[in-house]
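In: Structure for the following, please:
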Amino acid sequence: MDREPGLSVRLKLTLSYAGFGMLAGGLLLVTVWVFLLRYVPEVIDAGSPAPAPDGSRLPAPVMFVPDRFDLLHAFVPRAVAVLGLLLFFGLLGGWALAGRMLAPLTRITDATRVAAGGALSHRIRLEGRRDEFRELSDAFDSMLEQLESHVAEQQRFAANASHELRTPLAISRALLDVARREPAAGRGDLIERLHTVNQRAIDLTEALLLLSRGDRGTFTREVVDLSLVAEEAAETLLPLAERRRITLDVSGGAARTSGSAELLLRMVTNLVQNAIVHNLPAGGTVTVHTEAHGDTSLLRIGNTGRRLPPALVSTFTEPFQRGMERVRTDEHVGVGLGLAIVHSIVRAHGGTLDLAPNPYGGLLVTVRLPGPP
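Out: Here you go, the predicted structure:
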C-alpha cells in the first residue's frame, strides 16, 4: 500500500534544530523581561527644581532617564532581528549538521537498494568509531554475508539436485527408447533395470523432502531417548552388518533429548548405515555409544576403514559430496545426502555435529543434542 510522501528525516531534523534555537532565544527574551524590564517604571520623573541658597528653587538640569517604553522601543526590534538570525543560522546549520549525521544512513540505504537488486556481494564497511550507525552497518554487512552464503548454498543444492534427478530420468528414457526400437529384447531385464532406476529416483526425492523438512524445523517435539533409537537402528541394520562381516556394538546409557522421534531415528540410521557401508571389506567394526553429560546428550559412532584426510572429512556434510574413498558401486550406493540430512536434523534440534578421522582409519562422528527442558 502506497503512502503519501512526507517530510524527509533531514528536513525534520533541520526544523527541530531551528525550533530548539528559536525556543532558546525566546526563553532568553522572557528571562530578560521577567528579571529586568518588569522592574523598570513605566514613567520616570526627570527630577524637581533644586533649592537655591536664598531659598528660591533653581531649575533642575535636564536629564534623560529611559523608562520601560523607551527600553522596549530600543530592545524589541533588535531582539526580533537576533531571532531572525537564529532562525536563519539554525536552518542552515541544522541542514548541514543533519546531512552529516545522516550520511551513514544514506550509505546503508544505498546498500539496501543494491542488495535488493540482487548484488548480495556488496558491503557497506562503514569506517569510524563504533556508534549506532556503525553497529547497524556491521549488522547489515553480517546479514548480507549470511544471505549470500545461504543463497549460494541453495543455488548449488538446486543445481546438484537437478543433476542427480536428471540422471535416472535420462537412463529411463534411454531404456525405453531401446525397448521401442527393439521390441523383441528381453522385457524382464528391462523391467528390472527400470525398477532400479526408478527406485533410485524415489530415494533421492524422499531424501530431498526429508532434508527440506529438517531445514524448516517444523515438527512436533517429544522426549526421545537416543539409546533406544540407537538400538532400534542397530537392530534394523544388523543383517547388513552380518552380510558384510562387520561387528556392530551398541553401548552406553540413557541420553534423552527433545525432538522428533522419526527424524532422530533417520539421523541415527543414516550414521550407522554409513559406518557399515564405508568400512573395511570384511572384519571391520562399528561402535555406537550414547551417554548424557549434564544438560547435553551425546551420540558417538565410529568405524574402521581407510585413513581419511581432514580436508575430505570437512566436505562430507555438503549435499551430493562423495569423497573418492567413499564411492561405492554396490547396491548400497547413496544419493549423496546421508550426512547432509544428518547435519540438517542435528541443526534443527539445536545440536552440533562433529566429524573427525580416526587415527587408525575410519571416521568418528559425535552428535551433541540439548537435553529435554
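In: Could you use CA atoms for every contact and neighbour count after this?
Out: Fine.
In: Could you report the neighbour count for residue 363?
Out: 25 (other Cα atoms under 10 Å).
In: nope, residue 262 is what I was after
Out: 11.
In: what helix or strand is it on?
Out: helix 261-277 (DSSP states H and E).
In: outside of that helix, which residues touch it?
Out: Contacts with helix 261-277, where a contact means Cα atoms under 8 Å, 6 or more residues apart in numbering, come from 214, 222, 224, 226, 229-230, 233-234, 237, 240-241, 246, 285-286, 288, 301-303, 332, 338-339, 341-342, 345-346, 363.
In: Which of the residues you listed are buried? Put it as a ChimeraX command.
Out: If you want just the buried ones from these in ChimeraX, going by 16 or more other Cα atoms under 10 Å, the selection is:
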select :214,224,226,229,230,233,234,237,240,241,246,285,286,288,301,302,303,338,339,341,342,345,346,363
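In: show me the contacts for residue 97.
Out: Residue 97 makes contact with no residue, according to Cα under 8 Å, 6+ apart.
In: now the strands for the protein?
Out: Secondary structure of the chain by DSSP state E: the strands cover 50-51, 57-58, 222-225, 247-252, 256-259, 285-293, 296-303, 352-357, 363-370.
In: now residue 240, nearest residue through space, not along the chain?
Out: Spatially, and ignoring its direct neighbours in sequence, residue 240 is nearest to residue 276 (7.8 Å; Cα to Cα, 6 or more residues apart in numbering).
In: Give the burial count for that neighbour, as a bare number.
Out: If you count neighbours by other Cα under 10 Å, residue 276 ends up with 28.
In: Distance check, it against residue 346.
Out: When distance is defined by Cα to Cα, to the nearest Å, residue 276 is 21 Å away from residue 346.
In: got it, and residue 250?
Out: Using Cα to Cα, residue 250 is found at 20 Å from residue 346.
In: now swap in residue 179 and tell me
Out: For residue 179 relative to residue 346 (Cα to Cα), the value is 45 Å.
In: Next: residue 80.
Out: 73 Å.
In: Residue 165 too?
Out: Distance from residue 165 to residue 346, by Cα to Cα: 25 Å.
In: need the contact list for residue 346.
Out: With contact taken as Cα under 8 Å, 6+ apart, residue 346 is in contact with 267, 352-353, 367, 369.
In: For residue 84, state which of those is nearest.
Out: Nearest to residue 84 among the contacts of residue 346 is residue 352, at 66.9 Å by Cα to Cα.
In: From residue 296, how far off is the closest one?
Out: Counting by Cα to Cα, the gap from residue 352 to residue 296 is 11 Å.
In: where do the contact lists of those two overlap?
Out: 368-369.
In: And this one, please, so the two structures can be compared:
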Amino acid sequence: MRIRTCVRLACAGLLTIAGAQVAQAATAQREAAGRLADGTGIEAVTLTAKNGVSARILTYGATLQSLKGPDRDGRQADVLLGYDDAADYVAHPNYFGATVGRYANRIGGGSFSLDGKAYALPLNDKVNSLHGGKSGFDKQPWRIVSVKDGTVVLALTSADGDQGYPGKLDVTATYTMADDGALTITFAASTDKSTVVNMTNHAIFNLAGEGSPMGALGHRLTIPARAITPVDANLIPTGALRPVQGTVFDFRNGRTLADGVRDGRDPQIVMGHGYDHNFVLDKGLTATPQLAARLEDPASGRVLEVSTTEPGVQLYTGNFLDGTYIGKSRHVYRMGDGVALEPQKFPDSPNKPAFVSARVNPGKPYRHVMIYKLSVAK
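Out: Below you'll find the predicted structure:
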C-alpha cells in the first residue's frame, strides 16, 4: 500500500532570501517515494507555482528530480535529465539534479592542505576527487525538517573525517518555489572545525523536454563572464584566467552551444570533450543572487535564468553521457542531450590561493543562494 501525505498551502506573503524579497509558492505536496536497501524511506516533495511550473525534490541526495513548465503553446514538459524511479538514482548514480558536496567539482590529486595539515580525499575521477568523493552528499539520505509555504527544508550531518574532510558539518538545502516559476535553492552549512565547502545543484537541462531527439546543443546560452579558468589534461584549473574574447567561450552576447562544442581547434574543447569549464562571473562573489547564465530554447520558447551569490558557474554539455544511462521514459542519454549550469566556487580552490577561498570556519557558516527561473519568451 502506498503511503501518501499531502500539504497544500496558499500563501500571499513574501519570503526574504539573502536580502531579496521573493513571492512564495502556493502549494506543496509530500509523499513516499520508496526505500533504500537498508529500509530507509525516501520521500518526495513537489512544489507548484501558480504559473504552472513545478519542481519535485527527493530526500535521497536532496535531488531535484524534475522541473516542469509550459512552452509557448502551454504544453508542459519536464526539462531535467534524470530517472522516473527514485531507486535508479541509487542504482545508477550520475549526479542528475543532485546536491553535490562537500566540494562540488574537482580537487586536483585528491588532496589539499589547511593550516599546515594535509588532507587526503577519495580519488573517484581518475587522479582527482570529484563532487565530494565516492560517497558525497548526492549519495546520502537527507531528512526533511519542514514542508510549508511552498518550501521544503532538508538536512544532513557529515561527520568529522567524512570522505577525508575535516570538521563535523551540519548542512541544509532549502528549496522554495515562487509564483513566477523561480525555484530558489539555499545551501547552508556550519562546522566545528575549519574546513572547505562548495555546494551546488547538478541539474542537467534540456529546455525542449528531456529526451528530446534534437538534444540541447541548439540552445542559446548567455554568460556574463569575461574569463574562464582554463584546465589541464586532468580538467584541473591551471590557476590562470583566460579571456573569452575571440574564443568559443565568449557567451557574453549569447551564442548557440553547437557553435563551439566540437571545435577541435581550441585545446580547451579537446581536453574537456566539449564544454566542461568554469566561467569567472563578472559580478564576482555577491551578497544576493545575480544573473550567472541565461539559456534559451528557440523551438519551445522556454527560458532558464540561473542566478547565484557565488563567483563562478560551471558549464557542462553532458560530454560523458555515452548511451549507457537509460533515463526517464526509457530515453537513452547521450553527449549533448543536456546542459548543466552549476554555480559554485572555482574548481580546486583549496589548492589555488589566488582563487576565491572555499574555507569555512566555526561560527561563520557557509551560505550559497542560487535560483533557477523557468519561463517562456515573450
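In: Can you calculate the TM-score here?
Out: Remark: TM-score between the superposed chains equals 0.24 [TM-score structural alignment, normalised by the length of the first structure]; 154 aligned residues with a Cα RMSD of 7.1 Å.
In: ok, how many other residues are close to residue 142 of the first structure?
Out: 13.
In: ok, residues contacting the host helix or strand of residue 147 of the second structure?
Out: In this structure, residue 147 of the second structure is located in strand 143-148 according to DSSP H and E. Where contact means Cα under 8 Å, 6+ apart, the residues beyond strand 143-148 of the second structure that reach it are 7, 9, 28, 30, 59, 152-156.
In: Let's see that with 7 Å instead.
Out: 28, 59, 152-156 (Cα atoms under 7 Å, 6 or more residues apart in numbering).
In: Including secondary structure, could those residues go into JSON lines?
Out: Below are those laid out as JSON lines (DSSP: H, G, I helix; E, B strand; the rest coil):
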{"residue": "28", "secondary structure": "strand"}
{"residue": "59", "secondary structure": "coil"}
{"residue": "152", "secondary structure": "strand"}
{"residue": "153", "secondary structure": "strand"}
{"residue": "154", "secondary structure": "strand"}
{"residue": "155", "secondary structure": "strand"}
{"residue": "156", "secondary structure": "strand"}
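In: Which single one of those residues is nearest to residue 100 of the second structure?
Out: Nearest to residue 100 of the second structure among the contacts of strand 143-148 of the second structure is residue 156, at 12.1 Å by Cα to Cα.
In: Report the contact partners of that closest one.
Out: With contact set as Cα under 7 Å, 6+ apart, residue 156 of the second structure has these partners: 142-143, 170-172.
In: quick revisit: of the contacts of residue 346 of the first structure, closest to residue 86 of the first structure?
Out: residue 352 (62.8 Å).
In: Could you double-check that the closest one sits in contact with residue 366?
Out: No. Between residue 352 of the first structure and residue 366 there is no contact under Cα atoms under 7 Å: 8.1 Å.
In: Quick check: neighbours shared by these two?
Out: Joint contacts of residue 352 of the first structure and residue 366 (Cα under 7 Å, 6+ apart) do not exist.
In: what angle sits between the helix or strand hosting residue 175 of the second structure and strand 143-148?
Out: With elements taken from DSSP H and E, the one containing residue 175 of the second structure is strand 169-177. Going by axes from the mean of the first three to the mean of the last three Cα atoms, to 10 degrees, strand 169-177 of the second structure is angled at 30 degrees with respect to strand 143-148.
In: and the angle for the very next helix or strand once past strand 169-177 of the second structure with strand 169-177?
Out: Counting by DSSP H and E, the next helix or strand C-terminal to strand 169-177 of the second structure is strand 182-191. Interaxial angle, strand 182-191 of the second structure versus strand 169-177 (the same axes, to 10 degrees): 170 degrees.
In: Buried ones in strand 182-191 of the second structure, by neighbour count?
Out: For strand 182-191 of the second structure, using 16+ other Cα under 10 Å, the buried residues are 182-191.
In: Among these, which one sits closest to residue 304 of the second structure?
Out: For those, the minimum distance to residue 304 of the second structure (Cα to Cα) is 9.4 Å, reached by residue 182.
In: Contact partners for the closest residue to the closest one other than its chain neighbours?
Out: In space, and not counting its chain neighbours, residue 182 of the second structure is closest to residue 373: 3.9 Å by Cα to Cα, 6+ apart. Shown in contact with residue 373 of the second structure (Cα under 7 Å, 6+ apart): 181-183, 304-306.
In: Could you measure from residue 373 of the second structure over to residue 69 of the second structure?
Out: 10 Å.
In: Same check on residue 316 of the second structure?
Out: Residue 316 of the second structure sits 22 Å away from residue 69 of the second structure, going by Cα to Cα.
In: now do residue 57 of the second structure
Out: Per Cα to Cα, residue 57 of the second structure is found 15 Å from residue 69 of the second structure.
In: just residue 91 of the second structure next, same as before
Out: Applying Cα to Cα to residue 91 of the second structure and residue 69 of the second structure gives a distance of 28 Å.
In: More neighbours: the two, which one.
Out: Between residue 91 of the second structure and residue 69, residue 69 has the larger neighbour count (other Cα under 10 Å), namely 24 against 8.
In: For that one, give its distance to residue 171 of the second structure.
Out: Distance, residue 69 of the second structure to residue 171 of the second structure, using Cα to Cα: 29 Å.
In: ok, and the closest non-adjacent residue to residue 294 of the second structure?
Out: In space, residue 294 of the second structure is closest to residue 305, 4.5 Å off (Cα to Cα, 6+ apart).
In: what's around that neighbour, how many residues?
Out: A total of 20 residues lie near residue 305 of the second structure under the criterion other Cα under 10 Å.
In: residues touching it, list them.
Out: Residue 305 of the second structure neighbours (Cα under 7 Å, 6+ apart): 293-295, 372-374.
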